[in-house]
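1. Please find the sequence and the predicted model below.
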Amino acid sequence: MSETKAPEETRVVAPVDPTRRTEIDKQRVPMSARPYRLLAMVKQDAVVRVQKEPDDTVMTWPHLLSIEFLAAAVMSIFLLMMGLFINAPLEELANGNVTPAVAKAPWYFLGLQELLAYFHPSVAGVLVPTFAIVGMMIVPYVDRRDIHATRPSQRKTAVVLFSLFLGLALTLTFLGIFFRGPGYSFVIPYLPFFENSTNGLHFAL
């Protein structure tokens, strides 16, 4: 019994009319008629590629450490000069039987101490610092607008609010440093600045 093979399909390609040219064919320019040539140089890579390190780096020593040593020396000389020429005597030994006068806090706490002169201790010493710290912690989670802003002009509200907060803190600290005297009373500072006068400038280092 012989098997019958299915006839193979034959495809006939229609001849292309050489006189028929499209708009694209008309715009093509033969290579021989072009006045320029395109050349490209291909560099041969190694079998194992080595990652190139940046060329704009320098060694830590002496480029960085020498600057840090110089800055430390300048700051040490500055502190030594302040200790020699600024009158900041020590007080007498602490006596538990005598209640001292109101002392001034360090400069970074003078803003809170200045608030104590205007508000109740529970407000100025507990509520205000707590709200300030918690508020700064939750700001990144609340302020989700303009996450792609890169300029201060694009976040005017945030810049204005922070400027007010910073200005208030600096004002309170400035008042506590220069306008508070013995017993934390309000005084007007005058020259000379570096004398330990009872009516002059009072500050705590």
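-> Sure thing, it's come through.
2. Could you use CA atoms for every contact and neighbour count after this?
-> OK.
3. residues near residue 156, how many?
-> Applying other CA atoms under 10 Å, we find 10 residues neighbouring residue 156.
4. With residue 162 as the reference, measure out to it.
-> 10 Å (CA to CA, to the nearest Å).
5. One more: residue 27?
-> 64 Å.
6. what about those two, which has more around it?
-> Higher neighbour count among residue 27 and residue 162: residue 162, with 11 against 8, using other CA under 10 Å.
7. element containing that one, please.
-> Assigned by DSSP states H and E, residue 162 belongs to helix 156-178.
8. List the buried residues in that helix.
-> Of all the residues in helix 156-178, those buried under the rule 16 or more other CA atoms under 10 Å are 172, 173, 174, 176, 177, 178.
9. From the contact counts, what lies against that helix?
-> On a contact count with 3 or more CA pairs under 8 Å, 6 or more residues apart in numbering; DSSP states H and E, helix 156-178 meets helix 110-116.
10. Wait, residue 159 touches residue 165, no?
-> No: Residue 159 lies out of contact with residue 165 (CA atoms under 8 Å); the separation is 10.0 Å.
11. I'd like to know how far the most centrally placed residue in the chain sits from residue 94.
-> What sits nearest the mean C-alpha location of the chain, by CA atoms, centre = their mean, is residue 150, with 11.7 Å. Per CA to CA, residue 150 is found 54 Å from residue 94.
12. Mind jotting down where the helices sit in this protein?
-> Ranges of helices in the chain, per DSSP state H, are 23-27, 60-63, 65-85, 110-116, 121-122, 128-142, 156-178.
13. which helices and strands sit right next to the third one?
-> Helices and strands touching helix 65-85, by 3+ CA pairs under 8 Å, 6+ apart: there are none.
14. Roughly how far does residue 141 sit from residue 108?
-> Taking CA to CA as the measure, residue 141 falls 27 Å from residue 108.
15. So which of these two has more stuff around it?
-> Higher neighbour count among residue 141 and residue 108: residue 108, with 11 against 8, using other CA under 10 Å.
16. putting a second one here so we can go through both:
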Amino acid sequence: MSDERRDGDQRVGAPLPVDSSRRTEIDKQRVPMAARPYRLLALVKQDAVVRVQKEPDDTVMTWPHLLTIEFLAAVAMSIFLLLLGLFINAPLEELANPNVTPAVAKAPWYFLGLQELLAYFHPTVAGALTPIGVLVGSALIPYLDRRNVHSTRPSDRKLEVTLFSILWALGLAVTFIGIFFRGPGYSFILPWSNGFFFSL
């Protein structure tokens, strides 16, 4: 049972009907709240609307654009190395003779830096502590300065770039000395005077 009282045919509390002859423009524009699908919150001027122009998208998908190029480059390099091995003989020396020690005993070029360090330091320092220190130090470089961890600009990571550059330069220097400035008996030589003692 409804709790609204009725007085004849007119509901108590309901708005009185407006005479159609006395309706104004405002009355004509009134719409019941239940029939409004939206509500006006504010008026925004045209100048206040910020228009964001979408820049042209120049990115491409990894597949098939990038992977196709990389696959073709790998195939071309494989064919080149295969032809190189078929038509050019490898610079191999004679069979190893345990009774004859070669005049120049050098490690491969990628280990010459460590061999050069062995000429200056104790084997424990040059062969174990230094490589471990370089590897661990390189891994810890990003954690030394946490101010700009999300930046990819080298100018924002000066400490890390400087430390890595120093380690890289030192490693390159000892390798360069081992390649060009070491001769028979791993003695120090001048390549422009004594010759070049290095082979891959």
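-> Received, thanks. Nothing here was measured: the structure is a model prediction, and the numbers come from that model.
17. will you turn the helices of the first structure into CSV that also has distance to residue 9 of the first structure?
-> Shown next, in CSV, are these (distance: least, CA to CA, whole Å):
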stretch, distance to residue 9 of the first structure
helix 23-27, 33
helix 60-63, 78
helix 65-85, 84
helix 110-116, 96
helix 121-122, 98
helix 128-142, 70
helix 156-178, 75
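18. Minimum distance to residue 186 of the first structure: which of those has it?
-> Proximity to residue 186 of the first structure (CA to CA) singles out helix 156-178 among the helices of the first structure, at 9.0 Å.
19. Going by neighbour count, which residues in stretch 123-138 of the second structure are buried?
-> 126, 130, 138.
20. Next: stretch 144-158 of the second structure.
-> For stretch 144-158 of the second structure, a neighbour-count test (16+ other CA under 10 Å) marks residue 157 as buried.
21. before we move on, what about stretch 186-199 of the second structure?
-> 186, 189, 197, 198.
22. Can you tell me which of those residues is closest to residue 71 of the second structure?
-> Using CA to CA, these come closest to residue 71 of the second structure at residue 198, 34.7 Å.
23. ok so, going back, ok, the buried residues of stretch 186-199 of the second structure vs residue 73 of the second structure, which is closest?
-> Nearest member of these to residue 73 of the second structure, counting by CA to CA, is residue 198, at 31.1 Å.
24. that older thread, just put the buried residues of stretch 123-138 of the second structure in a markdown table and tack on distance to residue 71 of the second structure.
-> Shown next, in a markdown table, are these (distance: CA to CA, whole Å):
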| residue | distance to residue 71 of the second structure |
| --- | --- |
| 126 | 41 |
| 130 | 38 |
| 138 | 32 |
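25. mind checking what the residue nearest to the centre of the first structure lines up with in the second structure?
-> Matched to the second structure by TM-score structural alignment, residue 150 of the first structure sits across from residue 152.
26. and the gap between its match and residue 142 of the second structure?
-> Relative to residue 142 of the second structure, and taking CA to CA, residue 152 of the second structure is found at 12 Å.
27. How about residue 45 of the second structure?
-> For residue 45 of the second structure, the distance to residue 142 of the second structure - CA to CA - is 49 Å.
28. Then residue 120 of the second structure?
-> In terms of CA to CA, residue 120 of the second structure sits 30 Å off from residue 142 of the second structure.
29. more crowded one of the two?
-> residue 142 (15 against 10).
30. Let me see the contact set for the more buried one.
-> 149, 160 (CA atoms under 8 Å, 6 or more residues apart in numbering).
31. can you check residue 28 of the second structure too?
-> So residue 28 of the second structure contacts nothing (CA under 8 Å, 6+ apart).
32. Please, which helix or strand holds it?
-> Here residue 28 of the second structure, judged by DSSP H and E, is contained in helix 25-29.
33. any idea how far that helix is from the chain center?
-> Here the centre of helix 25-29 of the second structure is set off from its chain's centre by 64 Å, with CA atoms, centre = their mean, to the nearest Å.
34. ditto for stretch 156-173 of the second structure
-> Using CA atoms, centre = their mean, the offset of stretch 156-173 of the second structure from its chain centre is 18 Å.
35. repeat for stretch 82-97 of the first structure
-> 38 Å.
36. ok, now stretch 59-76 of the first structure?
-> On CA atoms, centre = their mean, the centre of stretch 59-76 of the first structure falls 23 Å from that of its chain.
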